[in-house]
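J.: return a 3D structure for these sequence lines:
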Amino acid sequence: MPPLEQALSSPNFPFYAHLRDIVCQYLPKDCVETIDRTFFVADFAHKEQKRASGEPYIIHPIAVATVIAQMHLDVESVQAALLHDVVEDTEITSSMLEQEFGSTVNEIVEGVTKLDKLRFHDYKEAQMENFRKMILAMTKDIRVILIKLADRTHNMRTLGALRPDKRVRIAKETLEVFVPIANRLGISDVRAELEELCMASIYPMRYRVLKAAVTRARNNRKEVVSGILEAITGRLKEAGIEGRVTGREKRLYSIYRKMVQKELQFREIMDVYGFRIILKDVDSCYRVLGQMHNLFKPRPNGFKDYIAIPKLNGYQSLHTSLVGPHGVPIEIQIRTELMDHMAARGVAAHWSYKENGSKAVSTASQKNAQDWIKNLIDLQQSAGSSLEFVEDVKTDLFPDSIFVFTPDGTIYNLPKGATPVDFAYALHTDIGHHCIGARVNHHVFPLSRSLQSGQSIEIITSKNSCPNAIWLSTVVTSKARSCIRQYLKGLRSQECVLIGRRLLQNTLRSVRIESLTQDQIQSILDNFNEKDMNALFSDIAMGNILTVAVAKFLDPDSHHHHELPVKGTGGLPFTFAQCCMPIPGDNIIAHIAQGRGIVIHNENCKNFREEDRVPGKVLNVSWNMAVTANMDFKTTLLIELNNRQGILSEISNAVDIAGSKIESINSDLKDEKTFLINLIVTVKDNLHLTSVIKRIKAVPNVISVYRRR
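T.: A predicted model of the protein is given here:
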């Protein structure tokens, strides 16, 4: 029986028909026949199964394959999407799949099946071995993660059949794990849909209120939008430039995130009118930019050229902010058809088919993804543990990038906080290994200082220099950390011991310890679980133990302590954690964080993990009350209230009467009547905080006040 007739014989063919229409638009006839046969096998395998909603189970694989087809992925991807659950949930085996559909489809299905077994409760759990497995599955064939993203998209669309608590758990997992991956791969269509679905599940009331407000705002401004559209279209015709112009709709999650992060009111965001101009070539983009700046007045510092300097995920476009008719703010994105296609599909566009059936050429997004995956493989080989590996990947998943230049004008993208050492390794591993200094904008620049966008960097090298273990505490790129670790691991044992010995001696001298007694040596070895001092020195050289922890263990009551509000840091500089904002009276602990030095946390802080509570990473510290008595400390209060006129003024007055100051304030809508106020105030200690809370609680219409930890 021909494949199409097999497919038509299924009672579930109507569900499959839409997918088939999509693949017919871009795949050759023989590929469509292969997909028909694949559907028939998947349908037969799942024929006895039902979803939680009572619908035939085959609806889910079809929906996943539809998302894949909408990305215009290749035939193997669509096949694997249809079959992604058969090995785990049915009697069909991997060997049967390979025999019927080939090794490529079977390997992709196997990769997705392994990912399906991973369950994350939140990003912290995902940080460990499961997250490592997921990232490594992606490095073998990136289509594995594309199908997993499509699978998660359909699951998020159908969360309604689950309990509310399960909906929230899955949505948070999606927002914290899968959305960053979609963003890093440049697949904005999938990322945007997942963000919207996550917000609807985690904050259903806020989502409904915001959606209604956006609908009203869009209806109220139709005339303004159409007027600006006509002006832009008319200017393009006058200039003889072909292109299409559309109004750019702001996504709900994007609006919500801007309101929270930038503390903006809804009307401030919706007063900005967004438009997108799609053109044939890059030359037209820059010509149209000039036309738009003639048509409307450009805003200072409102232009970004992501065509010349693409984002890390390959995104390209010109962005400009203008002042439109009657002073309304306008944001315009100008790009080519290919750039628009890439912005929506990112790395997935690599498998797109041209009209003649051949694969599309490699793109900036594909090259970025390939470089990233090559980097992940290098990290896997050099990482000493799952935690170490994931910490490195996290830097790449959440990049806040800067761009810098070589002296000859070549542009490099680096994560925010990158140092000249990061830049040296970005140029070449050998340059990083032999780096001894840097000049930034022709001036000598410290290797440990963070770079800024637009700087020109020249790296100074010496054949006799080698990587320094201290660099591990300042570099931020995963490539730099990976290369430094690999070099240190390759050092001869004797060299490692010498480096570690020198680092420890320098730190001990800073706290006036010139030599160690035999009893002190034995105490150090016992505390840090080392068999001898050479093993300790090696671990110090590798960056596994920080010398400050050894110094603090030997000298818990340094002569510097009386000057600082916290005792037990060995006189070394420290910062207070912004996640828990400890204040005098709290039980505190110090964490030695690579790249940030000593950070003081509340002992019960949720961000302070069990794996961090090991010798070499923590210091036992306490408050120096004689010093803190004359200091102010910041802490965050969450206030729930029924809004009324003048209530913020009364809260501010209550804080003032209690002898405190407001550092910052922002609000969020909990439901139609209730607001949540996030208030950062200054206090002396826990007792003073209790007084401030008591005063605020006395304000009418305040429902609750509690400290955010």
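J.: C-alpha only now, for contacts and for neighbours.
T.: Will do.
J.: hey, where'd the helices end up in the stretch 301-450 of the chain?
T.: 337-345, 364-382, 386-397, 420-427, 429-433 (DSSP state H, counting those that start in this stretch).
J.: cool, and the stretch 501-650 of the chain?
T.: 518-527, 533-541, 547-554, 625-628, 647-657.
J.: make a markdown table out of those helices and add mean neighbour count and distance to residue 681.
T.: What follows is those, written out as a markdown table (neighbours: other CA atoms under 10 Å; distance: least, CA to CA, whole Å):
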| stretch | mean neighbour count | distance to residue 681 |
| --- | --- | --- |
| helix 518-527 | 13 | 40 |
| helix 533-541 | 22 | 40 |
| helix 547-554 | 22 | 32 |
| helix 625-628 | 15 | 16 |
| helix 647-657 | 16 | 8 |
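J.: same list (the ones you listed) but as TSV, adding distance to residue 687.
T.: Formatted as TSV, the helices of the stretch 501-650 of the chain follow (distance: least, CA to CA, whole Å):
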stretch	distance to residue 687
helix 518-527	36
helix 533-541	42
helix 547-554	30
helix 625-628	13
helix 647-657	14
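J.: winner for burial among the helices of the stretch 301-450 of the chain?
T.: The highest average neighbour count among these, using mean count of other CA atoms under 10 Å, belongs to helix 420-427 at a mean of 23.
J.: now do it: everything it contacts.
T.: Contact partners of helix 420-427, identified using CA atoms under 8 Å, 6 or more residues apart in numbering, comprise 412, 414, 431-433, 435, 438, 446-451, 457, 459, 471, 475-477, 479-480, 483.
J.: let me see the contact set for residue 85.
T.: By CA under 8 Å, 6+ apart, the contact list for residue 85 reads 61, 109, 113.
J.: does the last one touch residue 89 like I think?
T.: Translated: residue 113. No: contact criterion CA atoms under 8 Å: residue 113 and residue 89 do not qualify, at 9.8 Å.
J.: which one's more surrounded, these two?
T.: Using other CA atoms under 10 Å, the more surrounded residue of residue 113 and residue 89 is residue 113, with 20 against 12.
J.: related to what we said a few turns ago, tell me which of the helices of the stretch 301-450 of the chain lies nearest to residue 306.
T.: helix 337-345 (10.5 Å; CA to CA).
J.: got the angle for that closest one vs helix 364-382?
T.: 40 degrees (axes from the mean of the first three to the mean of the last three CA atoms, to 10 degrees).
J.: which helices and strands sit right next to helix 337-345?
T.: On a contact count with 3 or more CA pairs under 8 Å, 6 or more residues apart in numbering; DSSP states H and E, helix 337-345 meets helix 188-202, strand 273-279.
J.: I'd like the structure of this one too, to check against the first:
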Amino acid sequence: MPEKSYFTPEERENVLSAYRQLLRHSVPVMSLSDFNRMRKLITEAVTTGHYQRNKQGINPVVRNLNTALILCDRVGVERSMLIAVSIFNLVVSEFLTIEAVQKEFGDDIAHVIRGLIKSNSLYAKQAAVESENFRKLLLSFAEDIRVIIIMIADRLCVMKMINHHPNEKYRYDVACEASYLYAPLAHRLGLYSIKSELEDLSLKYTNREIYDQIAHKLNETKRSRDKYITEFIEPVKRKLEAEGLNFEIKGRTKSIFSIWNKMKKQKADLEDIYDLFAIRVILETPLDQEKADCWKVYSIVTDMYQPNPKRMKDWLSIPKSNGYESLHITVLGPGQRWVEVQIRTRRMDEIAERGLAAHWKYKGIKSESGLDDWMNNVREVLEAAEHGGALELMRDFKMDLYDKEVFVFTPKGDLYKLPLGATLLDFAFLIHTGLGCKCVGGRVNGKIETIKYKLKSGDTIEVLTSPNQTPKQDWLNIAATSKGRVKIKQALNEQQNKDAEYGKELLQRRFKNRKMEMEDGIMMKLIKKMGYKTVTDFYNELAAEHIDVNRVIDLYLEIERKENNEPYEVRTAEDFTLQPSEHDETKEDELIIGGDVKGIDYKLAKCCNPIFGDDIFGFVSTEGTIKIHRKDCPNAKHIYSRYRYRVVNARWSGKMGSKYICVLRVVGNDDIGIVTNITSIISKEKNIYMRGISIDSNDGLFQGHITVMVDDTSALNGLIKKLKTVKGVKDVQRSSVN
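T.: Just a heads-up that it's a prediction; the model follows:
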């Protein structure tokens, strides 16, 4: 065992326990000599100083062993993955070479370690993946499915380890990344228990108040929930036993994150959310009787309780592409409460809990072609993405991960699967890029339809083409799949690049005629001054004769003259340096941005209206200005996922002086005098001023937006508390409406 001084007492106890558990788990796939060699190498690396903590203070031995245990518990026991995750840090720290691993443990483990090292190298300089690195990360994942599984398990391990980490920003960054990258990937691979825990921990670190509130209420209502589940299950249990079925039936509470999503969607409190739990029936039945027995259970349950046909989900007939098989029904249980019932076999349950990896156990029983198709699609989309496409890639990729599916046929009867919302144009590009580029419409179930037609399961589609057809810019709004969008962009870029080359040659000839040299720096400034976002756009307009060449040359000469006194500097958000602006020295600074820099010009974002006292961050625009957002802004997750490299720290300095705009959303009964009472309270508040009010009334209820000027969050919270006491007022919340 490694030296005591390397571990804290808590870590040492954790490592000893993890070693014992890992030894028990790994017996079916790993020899004792494998395990002892691995343990010996780790011990030697620690004693020789090759196993250092990372810059956040996380112990790699603890992290790797616990990641291996998560793989065992949540995914499955696979020799290469367990050994690779346990020793890959030894290669990173140069204690071992890849060749030594290859010789000691075999080629396959060396291959997995290479993938892990490549993926982890993207974290060398920052805690979170920047959007430009996102493509590289997914390319690494796409090389071997086991790499992505290990990275997901490792991310869950890190999320568990940082609960009491002193660096709040690090916790927030890691939580955001888990939510926008790792949870969707876990979802797509069917690792639902990991996905749920990642989302719960992410909510815990980004919105602790909401997390604690829901967790506390769930604990308070546990006894009544357990009683209701028992009341629901008992009669079902008796019926199933009478039919001679071998089964397990249990109830489970839904995750805190999914409950929070329901509260937001339904705009309701926890007490008003009825489907907080699901009942699961797991059958022990032979493979050839699985579907028949599942439908038998369905018949028994729906005979006892009234089903809701709109909420029935049949993944028995056509499983999800990640291998998920189950029958979901929602029935009206005792006390007129809707209850979700999931019916599946033990094999299906293991695949549902452990995702694709469970197929290792049932190899040959279930086809994995769906996942292979998905991984091939990931590779194709990533490798085809042009420079600059990474910023849109995450949105497209995540969309394909979460979308449900439709199944359509060719006239020959071949079956194809696309995301829900896919169009006829997407189908054409799925079949072949050339077919998509020439597509003018199609014949759907014998009827002529346009390229905008949204596919429905069961459709038979014949693509119609024309040799004169070429991709159009508005096709990007029609295509719903990432593959279709990438192929359209490629075709458009090829044509634009040809036009741009012609436009550039045209301008260069005019410069040559005037015996002038064209400098790229001045041209960049000219293009920006004329309002074009890209060089290609500018030269395309020039080629199309939408710009007068003589005007361009005149503007070039004007900028060139100014250059003698103003050296040109290209400033982007990535290399933006915070500099104090020229401001009134007598004015007190209320914001400190990027560490201890004061006097920075900034704007408060209108999407969330931050006020003094809110948790905030700064976002550098491409023009170099800074917008201040609340950390719980509706756009915060989007900003962190796509533009992490343009986020800067920001905090209030402790000095106040300004008034801040804030919008309150008030909901209540449409009683006489209620609006007067609300405005009366606001008018009596010291240092709070009302700037506007809008009220909508419908069916005895009113909803209003009140704009007020306040000093800080303390004053705002006090006002909200008082408004909630007005008779007839049901709810008062901050709103982003302006």
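J.: look up the closest residue to the residue nearest the centre of the first structure, ignoring the ones flanking it.
T.: Centroid check for the first structure by CA atoms, centre = their mean gives residue 398 as the closest residue, at 2.8 Å. Closest residue in space to residue 398 of the first structure, ignoring its immediate chain neighbours: residue 180 at 6.8 Å, by CA to CA, 6 or more residues apart in numbering.
J.: give me the element the one you found is part of.
T.: For residue 180 of the first structure, the element it lies in under DSSP states H and E is helix 179-184.
J.: cool, residue 22 of the first structure as well?
T.: Using DSSP H and E, residue 22 of the first structure maps to helix 13-26.
J.: what residues does the helix or strand just after that helix touch?
T.: Heading C-terminal from helix 13-26 of the first structure, the first helix or strand you meet, by DSSP H and E, is helix 29-45. Residues outside helix 29-45 of the first structure that contact it (CA under 8 Å, 6+ apart) are 3-4, 6-7, 10, 12, 16, 20, 23-24, 58, 75, 78-79, 82-83, 86, 90-92.
J.: try it again at 7 Å.
T.: Contact with helix 29-45 of the first structure is made by 3-4, 6-7, 23-24, 58, 75, 79, 82-83, 86, 90, as judged by CA atoms under 7 Å, 6 or more residues apart in numbering.
J.: and if you look at stretch 650-668 of the first structure?
T.: By CA under 7 Å, 6+ apart, stretch 650-668 of the first structure touches 263, 675-683, 691-692, 695-696, 699.
J.: and the helix holding residue 180 of the first structure, which stretch of the second structure?
T.: Counting by TM-score structural alignment, helix 179-184 of the first structure lines up with residues 183-188 of the second structure.
J.: which residue ranges form the strands in the stretch 351-500 of the first structure?
T.: Taking DSSP state E, counting those that start in this stretch as the test, the strands found in the stretch 351-500 of the first structure are 401-405, 411-415, 435-440, 443-445, 457-461.
J.: can I get these in JSON lines including mean neighbour count?
T.: Shown next, in JSON lines, are the strands of the stretch 351-500 of the first structure (neighbours: other CA atoms under 10 Å):
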{"stretch": "strand 401-405", "mean neighbour count": "19"}
{"stretch": "strand 411-415", "mean neighbour count": "19"}
{"stretch": "strand 435-440", "mean neighbour count": "20"}
{"stretch": "strand 443-445", "mean neighbour count": "14"}
{"stretch": "strand 457-461", "mean neighbour count": "20"}
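J.: can you put the ones you listed in JSON lines and add distance to residue 591 of the first structure?
T.: Conversion of the strands of the stretch 351-500 of the first structure to JSON lines gives the following (distance: least, CA to CA, whole Å):
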{"stretch": "strand 401-405", "distance to residue 591 of the first structure": "27"}
{"stretch": "strand 411-415", "distance to residue 591 of the first structure": "24"}
{"stretch": "strand 435-440", "distance to residue 591 of the first structure": "30"}
{"stretch": "strand 443-445", "distance to residue 591 of the first structure": "29"}
{"stretch": "strand 457-461", "distance to residue 591 of the first structure": "33"}
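J.: residue 607 of the first structure is nearest to which of those?
T.: Using CA to CA, these put strand 411-415 closest to residue 607 of the first structure, at 22.5 Å.
J.: just checking, what packs against that closest one?
T.: strand 401-405 (3 or more CA pairs under 7 Å, 6 or more residues apart in numbering; DSSP states H and E).
J.: before we move on, the earlier item: nearest to residue 248 of the first structure, of the contacts of residue 85 of the first structure?
T.: Distances from residue 248 of the first structure to the contacts of residue 85 of the first structure, taken by CA to CA, are shortest for residue 61, at 31.9 Å.
J.: and the equivalent of that closest one over in the second structure, how close does it get to residue 166 of the second structure?
T.: In the second structure, residue 61 of the first structure lines up with residue 64, judged by TM-score structural alignment. Separation of residue 64 of the second structure from residue 166 of the second structure (CA to CA, to the nearest Å): 21 Å.
J.: neighbour-wise, which of these two wins?
T.: It is residue 64, of residue 64 of the second structure and residue 166, that has more neighbours when counted by other CA under 10 Å, with 25 against 10.
J.: quick one: contacts for the more buried one?
T.: With contact taken as CA under 7 Å, 6+ apart, residue 64 of the second structure is in contact with 85-86.
J.: now do residue 582 of the first structure
T.: Contacts of residue 582 of the first structure (CA under 7 Å, 6+ apart): 576, 601-602.
J.: switch to 8 Å and redo it
T.: With CA under 8 Å, 6+ apart, residue 582 of the first structure has these contacts: 576, 588, 600-602, 635.
J.: about what we covered before: farthest pair within the contacts of helix 29-45 of the first structure?
T.: Among the contacts of helix 29-45 of the first structure, 24 and 90 lie farthest apart (CA to CA), at 28.5 Å.
J.: thinking again about what came up before, so for residue 138 of the first structure, which of the helices of the stretch 501-650 of the first structure sits nearest?
T.: helix 533-541 (31.7 Å).
J.: which helices and strands does the closest one pack with?
T.: The contact analysis (3+ CA pairs under 8 Å, 6+ apart) places helix 533-541 of the first structure against helix 493-510, helix 518-527.
J.: and these as a markdown table, adding distance to residue 581 of the first structure?
T.: Below are those laid out as a markdown table (distance: least, CA to CA, whole Å):
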| stretch | distance to residue 581 of the first structure |
| --- | --- |
| helix 493-510 | 29 |
| helix 518-527 | 29 |
